[in-house]
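1. The amino acid sequence is not available; the structure is as follows:
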């Protein structure tokens, strides 16, 4: 997996991974693309050869979400959780648990969006149950997968379809 090199990854605490990416799009479009199933389906496909077979999200505090990806060789990867906090278009906090035991326990993800001059900075902070789990996750190509997804999002937002979605948002 090779991404565009536009994702910044840090480990601000012993259990955290923080990933930051700037998009050439307004915050309301980025937030909508992260929280509306019909928009997620447009870009959240996973690595090449994978597709998003299940995309369900009840985008509100207390709502649930579920994603399942299918790979070209019959692989299946699923995850889901509960949205713990939801303040559109500023931030969303959710629990995260994969169907496959990629790591022990669960995680909490916080997505924060800030906009300056029509550009949006997305900061994703994932907190794991322990430093050992965080370090184990960092050995996987997790960051490359996130970066590829965000590359897909950037390309979709720059497309005619993304422009039309922005126009519909007002």
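-> That came through fine. Worth saying up front: this structure is predicted, and the values here are computed from it rather than measured. Numbering: from 1, shown residues only.

2. Please count neighbours and contacts with C-alpha atoms only from this point.
-> Fine.

3. The longest strand along the chain: how far from the chain's middle?
-> Secondary structure of the chain per DSSP state E: the longest strand is strand 76-87. For strand 76-87, the separation from the chain centroid amounts to 10 Å (computed by Cα atoms, centre = their mean, to the nearest Å).

4. and whatever helix or strand comes next after it with strand 76-87, angle?
-> Where DSSP states H and E defines the elements, the next helix or strand beyond strand 76-87 is strand 91-98. Between strand 91-98 and strand 76-87, the angle formed by their directions is 160 degrees, by axes from the mean of the first three to the mean of the last three Cα atoms, to 10 degrees.

5. For strand 91-98, give me every contacting residue.
-> For strand 91-98, contacts defined as Cα atoms under 8 Å, 6 or more residues apart in numbering pick out 77-86, 105-113.

6. Check it against this one:
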């Protein structure tokens, strides 16, 4: 059990939780900033968490929900106020409605997580500041303290699981709900390098080619919100061909962007693609949350070998673009 202490200061309206772990600070930090990892311990036993958004940069947001034994849900929303890479982050923490928006009928809190090295490994100290004594007592009565203790009791297994989150793993797929999919991969390069490789047309053409034998002929990149983009490919001999187009609807360089995507000439609703880049040990964690019109469309597209094609491109990005930059 990693929990060291829980202290409540009624005068300062704070609750401070300290936990120690036999791992380096970087390993502990990454467990919090990687959505695949934090959702394995953030919810208490019986209430696993699912993070549909996790943008660890100043101004970023995280959306998550915890699912109970009978399928009931409790949603949460973080707004990142400050991030000191590898050392601390502060969020405005609140309850979320079903659509992910802030539930203004419930209290919001300020939470600061600090990470430090210890003789035996590392320590995380979380300080939650409540808006009033009444709201502190309300949330404690709702089980916040016990739920946090139980949740942190799951962290040892997550931190010990190095294999599932190693930097040399290929792109992985996780289904979220009925209509979403999250593809993640650690790219060996900085956040700035990976962002640039996604936004400079000549670089994009070098790596975003999918399986061997194809070339990217059009890489029109959207630079500003509201701009449209277009991507086209053909076989090396010029036969066949397909493409995608869409609109840039949100951008926070170099950490996050949201686009729509539809196959050129095909009817139907576009997907919504949310790209997030987060620095982690070994490089940059690239995470794409894709929202499909329905479950059947999601399955149809995944059955095309989409994730395998993405992995081929990401491996080429490391080898032919970022490898050249680092040389």
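-> Thanks, I have the structure now. Treat the numbers as computed from the prediction; the structure is a model and nothing was measured.

7. What value does the TM-score take for this pair?
-> Comparison of the two superposed chains (TM-score structural alignment, normalised by the length of the first structure) gives a TM-score of 0.85, and 159 aligned residues with a Cα RMSD of 1.9 Å.

8. average offset between the longest strand of the first structure and the second structure?
-> On superposition with the second structure, the mean distance recorded for strand 76-87 of the first structure (mean Cα distance after the TM-score superposition for the first structure) is 0.6 Å.

9. and for that strand, what span of the second structure is it aligned with?
-> Structural correspondence for strand 76-87 of the first structure: residues 241-252 of the second structure, per TM-score structural alignment.

10. re earlier: just the buried ones from the contacts of strand 91-98 of the first structure?
-> With neighbours counted by 16 or more other Cα atoms under 10 Å, those contain buried members at 77-78, 80-86, 106-113.

11. All the strands of the first structure, residue numbers only.
-> With strands called from DSSP E, the first structure shows them at 8-10, 16-23, 51-57, 64-70, 76-87, 91-98, 107-116, 119-128.

12. what stretch of the second structure does the first one fall on?
-> With the alignment judged by TM-score structural alignment, the segment of the second structure matched to strand 8-10 of the first structure spans residues 172-174.

13. Now that stretch on the first structure. Mean distance?
-> Superposing on the first structure and averaging over aligned pairs (mean Cα distance after the TM-score superposition for the first structure), stretch 172-174 of the second structure comes out at 0.6 Å.

14. residues in contact with that stretch?
-> Residues lying outside stretch 172-174 of the second structure but in contact with it, judged by Cα under 8 Å, 6+ apart, are 181-185, 307.

15. again, only using 6 Å
-> Contact with stretch 172-174 of the second structure is made by 181-184, as judged by Cα atoms under 6 Å, 6 or more residues apart in numbering.

16. Could you tell me how far residue 219 of the second structure is located from residue 232 of the second structure?
-> Remark: distance between residue 219 of the second structure and residue 232 of the second structure (Cα to Cα, to the nearest Å) = 7 Å.

17. Would you mind confirming that residue 16 of the second structure makes contact with residue 4?
-> No. Here residue 16 of the second structure lies out of contact with residue 4, judged by Cα atoms under 6 Å, at a distance of 10.6 Å.

18. neighbour-wise, which of these two wins?
-> Between residue 16 of the second structure and residue 4, counted using other Cα atoms under 10 Å, residue 16 has the larger neighbour count: 17 against 12.

19. Would you mind giving the secondary structure of the nearest residue to that one once chain neighbours are set aside?
-> If you skip the residues right next to it in sequence, residue 16 of the second structure has residue 127 as its closest partner in space, 4.5 Å away by Cα to Cα, 6 or more residues apart in numbering. Classification of residue 127 of the second structure into helix, strand or coil gives strand, according to DSSP: H, G, I helix; E, B strand; the rest coil.
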